[in-house]
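In: No sequence on hand, only this structure:
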């Protein structure tokens, strides 16, 4: 492949001063055209564009173990060059601080000699964030609780500004799965709602906010990961709904995202027999399984491409997830995905050292050989290469820039995690807090000077977040000076020592962190006599609730993750949901959600959120404990309008 490059750009690349977005395969006078560019590419170059590995960790020759890959090196550079890699995905291990991230991305782009890389990341906001110095934001379900489109747009805008300043050009976001299964272990608060229309409305606004900053977006996980009870990182879930139901619920947000011009669709490693009942003999156990969406031509080509008319990029979810890796061979999975109609194979082979390069080589050679043998039609490769190059042109990734890398670092330091972004995320989190119960005028807490508040949560970062927020309220003279005691309960049982801490307290705040409800229920009653350490997530906070209220302590339960766990605390006098569990670590709040809940508890802000999902009862199967849309006014205990 020939490339035209200005003398100035060549000199800049030689000294590593400029951000190395290369001049494309046309002269400066010509208009960039994907078809023309692809026509000059070799098969090897086209296949390389379709592979997107991660270098999450790296072991240099001579080192004993792999560590987070944070600084560009010649070994990784040689792999990018040799296989004509079209893109990479970054993880938290790669993006530890702002300046380091800018320089790493710059180095990765330098290694791609002809065509600039798609540099991608999962910066969803909320519980799935990678930037260790970025603004985390309250997350999708919190946005669903606010019901405000402007919050979704602002989320996309903030994330987009931060990613763009770092040189990252693709965000694998938003998650537009409709979370209608309370037992879903992997989506939960990553979803906006159980209502497909609310999911679509907020998802589209997030896309627009990201794209305004020229960040390519990827809606996930097609055809819908919301109604599963198995995590596809560890197993192969089945979604058994018929086509009519899928059209009305799961597929609805994806249709809206496509109409809004989403750049990519990310696939789900799920079985959808109603969409494609093709079977495959699992390499794991020899059992017959339904081909998952990621590898299904019936779903990717017939449904997504033809029926729904989508012509953007289709990218797989990570191919190292057990739903794929346990059941399909490494090379075969990539070949099946391409034949299904997928454009980019994400994380197709593990490569964390130069010694492991063969894993990628096997996949790369396997695809090329499959094209030569006719197993993969050349038309599939050409179509995918054109879509990828077209996106790089559309999002300005192909354009050369004369910006000095040091200037880019300086700009990123102004943008990433700045005060304006933090203030915006705090406001959104406060608007999301949802009050569901407030009997006996429990809230707001109005402690007297030197009274004691006991904060209880599974993990130290969560109790730190609660305690620090209380101290900030004291410092701002929003509440009287109080004493704060902390208690973490991960893997613990309720003891006499815990009772003593409660006895000494005047107020008790307990955070509930349950991914999937698993209480011990006998005859419609939760059995509180069971002290099974495996049930600590439900048993311990229930014991705290029961004992605190028996001693006439002011008690409030905060659901800090999936709000469905509130059903385990039906007897609590006061209950609220904040939709985010990350606390305070390494000198900063990892999410604004817990502080927002604590502010509400002490009357420093009013809860404005409404449930974006319905919460079913755990003691009366089939009944709804708290309905979709419920949210109480803290002043009069009436539903918000």
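Out: Thanks, I have it. Quick caveat, the model's predicted, so the values are computed rather than measured. Residues are numbered from 1 along each chain as shown.
In: Only C-alpha atoms from now on, for both contacts and neighbour counts.
Out: Will do.
In: what residues are up against residue 296?
Out: Contacts for residue 296 (CA atoms under 8 Å, 6 or more residues apart in numbering) come out as 276, 336-337, 340.
In: next, the one to line up against it:
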């Protein structure tokens, strides 16, 4: 009797799954909806004054870690100006969801709520999950995992009451010393960047979230941070077309809903002196919209950044960004002033009435696609549990396991019964890595080496380690963002070179892959694994490799030096 029940039950599951999957797949993408008449969009547009229509272009900054006075001042701006959206920054998830509900009540037309979430909510919010950085993801060979991550990130965003993620980053990071992109990129191979970026945004969009590939036409080969000054991109149009723009072209062909413009001066695309690409009509309208046929939302990078305000102060940047073709003008220094200047530009015919109408309707259509035509407040019950689910944590571990990259494996095989030293460098207390490794090496001792340990201490530890038959070393970067060069003292770097020359030592690097280039001698190590960042999950992944429970499958997403180049991995 039980067996016959089972035979009936499984087909029902298959039928149900088929119908739900089909229903999900049948939802038209935002790009597919563009150009089709929409009654809700037309109705909302027709009820608006010109000032209210202009306000839809502007997205204001919001935080939940700056106190009630700051929150109320943002609310007052939303109420008075009826802006198009809000970009959230640092704070906490429950506080943010509560504030989103409050701000939406103040808006006659629901706001698009967005945030930079390249590695999920954890990029901005405490008490939330951080997925691996994009450079870490760049090592993964199974892009379906990145698609799943996109779906989970979309769920987390929507659960908080957000409709758009200002990601993924689709810059090709071909400058190891890039101060602003770097680990935020999938790597220096444009094909890998395109495939990973598409998998990520498709996961998000298929789960109902608007996305924005950034930073067009490509911020990967700059040595200036556009938050502080205007970077110069001195390359030819042919080079930019064939390299920097490649991932964006592929993303557009794959149906990306939004593209964010970088603040960069690019003479080969627009020779206006000191003009950021954000303010260039030849770049935004001429290349992105006309040549590349992008029909979706064009989003400016933050208009408060020095890369744009340094040469175009007092609201001139805002009105130029509008004339250039941006649909969303993000984080104007003064949105009220921006509305006035854009009204004046429209009166002077700087943008045609037809183009203006199309751009405002494009924003309203994004709101419709995201479900804001039937807006419901965010439910606060079980919010923290929902965005920190076991399934999401399992996915973070899967992504971490899949990214681990073995660069060297010609040393002696580790023996769990030998006398073992487990050393973590760059830290001040025992690490997850050490605790996990120690479980499989019962005859072991833990050593801690601070990043600026004095010469005498380094010498003493090196002498002490001579007593051990095998040494397992973790190299850690404890800084909030993993930079290209480790801030270790020269004595500690010499210690790493000394240990690498010993045949019985295995290394795991929990730092930006580029840091390996600044550790001369590490290429001599018999066993070398790169794990890209110092997350607990990646430390657990490395421990699994060392005790034989995980076969590393990652491939290096960037070229580190002549010894370790893009695509390497055993």
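Out: Looks like it came in fine. In this text the structure is predicted, and so the values were computed from the model without any measurement.
In: Now the TM-score, please.
Out: Remark: TM-score between the superposed chains equals 0.84 [TM-score structural alignment, normalised by the length of structure 2]; 524 aligned residues with a CA RMSD of 2.8 Å.
In: wait, what's in contact with the nearest residue to residue 427 of structure 2 once chain neighbours are set aside?
Out: Nearest residue to residue 427 of structure 2 in three dimensions, chain neighbours excluded: residue 450, at 5.1 Å (CA to CA, 6 or more residues apart in numbering). Going by CA under 8 Å, 6+ apart, residue 450 of structure 2 touches 425-428.
In: Now which of those residues would you call buried?
Out: Applying 16 or more other CA atoms under 10 Å to the contacts of residue 450 of structure 2, the neighbour count classes 425-427 as buried.
In: Residue 501 of structure 2: which of those residues is nearest?
Out: Closest to residue 501 of structure 2 out of these is residue 425 (16.5 Å), distances taken as CA to CA.
In: Structure 1: which residue goes with that closest one?
Out: With TM-score structural alignment as the criterion, residue 425 of structure 2 lines up with residue 456 in structure 1.
In: Onto which residues of structure 1 does stretch 237-246 of structure 2 map?
Out: Against structure 1, stretch 237-246 of structure 2 falls on residues 243-252 (TM-score structural alignment).
In: What residues of that stretch count as buried?
Out: Going by neighbour count (16+ other CA under 10 Å), the buried part of stretch 243-252 of structure 1 is 246, 249-252.
In: wait, isn't residue 568 of structure 2 in contact with residue 556?
Out: Yes: with contact defined as CA atoms under 8 Å, residue 568 of structure 2 counts as touching residue 556 (5.2 Å).
In: Among these two, which residue is more densely surrounded?
Out: Higher neighbour count among residue 568 of structure 2 and residue 556: residue 556, with 29 against 18, using other CA atoms under 10 Å.
In: The counterpart of the more buried one in structure 1 in helix, strand or coil?
Out: By TM-score structural alignment, residue 556 of structure 2 lines up with residue 611 in structure 1. Secondary structure assignment for residue 611 of structure 1 (DSSP: H, G, I helix; E, B strand; the rest coil): coil.
In: what's the nearest residue to residue 611 of structure 1 once chain neighbours are set aside in contact with, if anything?
Out: Leaving aside its sequence neighbours, residue 611 of structure 1 sits nearest to residue 629 (CA to CA, 6+ apart; 4.6 Å). By CA under 8 Å, 6+ apart, the residues touching residue 629 of structure 1 are 610-614.
In: Structure 2: which residue goes with residue 629 of structure 1?
Out: That one, residue 629 of structure 1, aligns with residue 567 by TM-score structural alignment.
In: sorry, back to before: the match of residue 556 of structure 2 contacts residue 632, doesn't it?
Out: No: applying CA under 8 Å as the test, residue 611 of structure 1 and residue 632 come out as separate, 10.0 Å apart.
In: who touches both of those two?
Out: Common neighbours of residue 611 of structure 1 and residue 632 are listed as residue 434 (criterion: CA under 8 Å, 6+ apart).
In: Residue 484 of structure 1 maps to what in structure 2?
Out: Alignment note (TM-score structural alignment): residue 484 of structure 1 maps to residue 446 of structure 2.
In: you'd agree its match is in a strand?
Out: Yes: under three-state DSSP, residue 446 of structure 2 sits within a strand.
In: how near is it to residue 503 of structure 2?
Out: 19 Å (CA to CA, to the nearest Å).
In: Repeat that for residue 468 of structure 2.
Out: 12 Å.
In: Nearest spatial neighbour of the residue positioned nearest the centre of structure 1, chain-adjacent residues omitted?
Out: Taking CA atoms, centre = their mean, the centroid of structure 1 lies closest to residue 128, which sits 3.5 Å from it. The shortest distance from residue 128 of structure 1 to any non-neighbouring residue, by CA to CA, 6+ apart, is to residue 122 (7.0 Å).
In: Just give the number of residues close to the one you found.
Out: The number of residues packed near residue 122 of structure 1 is 19, by other CA under 10 Å.
In: Just give me the match in structure 2 for residue 76 of structure 1.
Out: Checking TM-score structural alignment: residue 76 of structure 1 goes with residue 74.
In: Which of the three states applies to that match?
Out: Under the three-state scheme (three-state DSSP), residue 74 of structure 2 adopts helix.
In: just to revisit the earlier point, in CSV: the contacts of residue 629 of structure 1, plus distance to residue 84 of structure 1.
Out: Output for these, formatted as CSV (distance: CA to CA, whole Å):
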residue, distance to residue 84 of structure 1
610, 49
611, 48
612, 44
613, 45
614, 48
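In: What is the nearest of those residues to residue 515 of structure 1?
Out: Set against residue 515 of structure 1, the nearest of the contacts of residue 629 of structure 1 by CA to CA is residue 613 (15.1 Å).
In: burial of the closest one, as a residue count?
Out: Around residue 613 of structure 1 there are 27 other residues, counting by other CA under 10 Å.
In: Distance-wise, check it relative to residue 516 of structure 1.
Out: Noted for residue 613 of structure 1: a distance of 15 Å to residue 516 of structure 1, by CA to CA.
In: circling back to that earlier point, please produce CSV containing the buried residues of stretch 243-252 of structure 1, extended by distance to residue 170 of structure 1 and secondary structure.
Out: Below are the buried residues of stretch 243-252 of structure 1 laid out as CSV (distance: CA to CA, whole Å; DSSP: H, G, I helix; E, B strand; the rest coil):
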residue, distance to residue 170 of structure 1, secondary structure
246, 28, helix
249, 27, coil
250, 24, coil
251, 23, coil
252, 23, helix
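In: How much space separates the aligned partner of residue 336 of structure 1 in structure 2 from residue 278 of structure 2?
Out: Using TM-score structural alignment, the partner of residue 336 of structure 1 in structure 2 is residue 320. Remark: distance between residue 320 of structure 2 and residue 278 of structure 2 (CA to CA) = 8 Å.
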